[in-house]
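Participant: model this:
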Amino acid sequence: MSDIETSTVSEEGYASTSQVGDFELTIDATNEEGPTPQQVLVADYAACYLPAFRVAANKSGVDDLGKVQIDADADMDDNDDVQAIRFTIHTETEIDDGDELVSKADDICHVHDSLRSELHAEVDVNGGAF
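Facilitator: Model prediction:
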C-alpha cells in the first residue's frame, strides 16, 4: 500500500481537481480557476519548510519563534519550468544564527529533500518582524 494517494481529475480544459484525503484542491495551468502547478509547488515547499524551521529553532534552544511568515518567490524559464526558488523568513522573535536554523531546517523539510539540489530555496532569515 502507498503512503500517499491522491486522485486528480480534469473534465475539460487545463484545470484539474485533486483529491488529497478529505481535501480538494483546484489547480489550473492557465491560472484562471486556481493556482498553477508551479505556484502550488512553491507554496507546498514553503508550507513544509515553515514547520521544519520551527523544529530547527526548537532543537537549537529557541522555544518560541512567535509568528513566522515565509515570503517565497521563484524564477521560471521560457518553458515555464521553475529554475530558482527563494524564501525570506520573517520571525517575531529575534534570531541569533539564522544560518544554523536554515541548515537544520534543510535537513528536516521533506519537500526540500525531494527536490533536485539546483532547485533548493535560497533562504534569508529576518528576526524582529511584525
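Participant: use CA for all of it now, contacts and neighbours both
Facilitator: OK.
Participant: Roughly how far does Arg56 sit from Gln69?
Facilitator: Not Arg; residue 56 is Ala. According to C-alpha to C-alpha, to the nearest Å, Ala56 stands 15 Å off from Gln69.
Participant: Between the two, which has more neighbouring residues?
Facilitator: Ala56 (22 against 18; other C-alpha atoms under 10 Å).
Participant: One more, please, to line up against the first structure:
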Amino acid sequence: MADIEVESTCEEGYTVESIINGEWQLVVDALSEEGPSANEVLAADYASCYIPAFRVAADKHGYDDIGEVTVEVAADLDEDDDLEAIDFHIEVEESLGDDAWDIVELGEDICHVHSALREELHAEITIESGV
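Facilitator: Here you go, the predicted structure:
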C-alpha cells in the first residue's frame, strides 16, 4: 500500500474530483469555474506546507512561539499556463531579527512540497483504455 492514495475522476468537462486516502475530497477545475485550478491548488499547497516547515525551523532556532504566520503567494504563468515563477511574501508576528533568513532557508529544506518541485520528479504512467 502506498503512503498516499488518490482516486481522481472526471466525468465530463474539466472538473476533477479527487478522494485522498479514502477520506478527503478535493475538487479542481482547470477553468476555475467549479473550484480552483491545479496551479492555484499547487500554489496554496506549497504555502500550506511551507508555513509548518517555517514554524519548525523557527523552533529549531529557539523561537517557541512566533505567533501568526501569513504567506501571500504570487505565481506567474507562462503563455502555456504553466507555472513560471512562485514568490512568497511572509509576514510573521514575532520579530526574528538576524535569524529570519536562516529560518527561511531551513524552512525550505524542511518543506516537502519545496523538495518535490524538481524537474526529475514526474509521474510514472501506465494506461488502460476501453475499460
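Participant: Can you tell me, leaving aside adjacent residues, what's nearest to Thr8 of structure 1?
Facilitator: Nearest residue to Thr8 of structure 1, sequence neighbours excluded (C-alpha to C-alpha, 6 or more residues apart in numbering): Ser18, at 4.1 Å.
Participant: so who does that neighbour touch?
Facilitator: With contact taken as C-alpha atoms under 8 Å, 6 or more residues apart in numbering, Ser18 of structure 1 is in contact with Thr6, Ser7, Thr8, Val9, Glu24, Leu25, Thr26, Ile27.
Participant: Confirm that it sits in a strand.
Facilitator: Yes: using DSSP: H, G, I helix; E, B strand; the rest coil, the assignment for Ser18 of structure 1 is a strand.
Participant: do you know how far it is from Val102 of structure 1?
Facilitator: The value you get for Ser18 of structure 1 to Val102 of structure 1, if C-alpha to C-alpha is used, is 31 Å.
Participant: again, but for Pro51 of structure 1
Facilitator: Distance, Pro51 of structure 1 to Val102 of structure 1, using C-alpha to C-alpha: 12 Å.
Participant: neighbour-wise, which of these two wins?
Facilitator: Taking neighbours as other C-alpha under 10 Å, Pro51 of structure 1 and Val102 compare with Val102 leading, 21 against 15.
Participant: Structure 2: which residue goes with that one?
Facilitator: Counting by TM-score structural alignment, Val102 of structure 1 lines up with Val104 in structure 2.
Participant: now swap in Val125 of structure 1 and tell me
Facilitator: With TM-score structural alignment as the criterion, Val125 of structure 1 matches nothing.
Participant: The strand or helix carrying Val125 of structure 1: how far from the chain's middle?
Facilitator: For Val125 of structure 1, the enclosing helix or strand under DSSP states H and E is strand 122-126. Centroid displacement of strand 122-126 of structure 1 relative to its chain, using C-alpha atoms, centre = their mean, to the nearest Å, is 13 Å.
Participant: Noted, bye for now.
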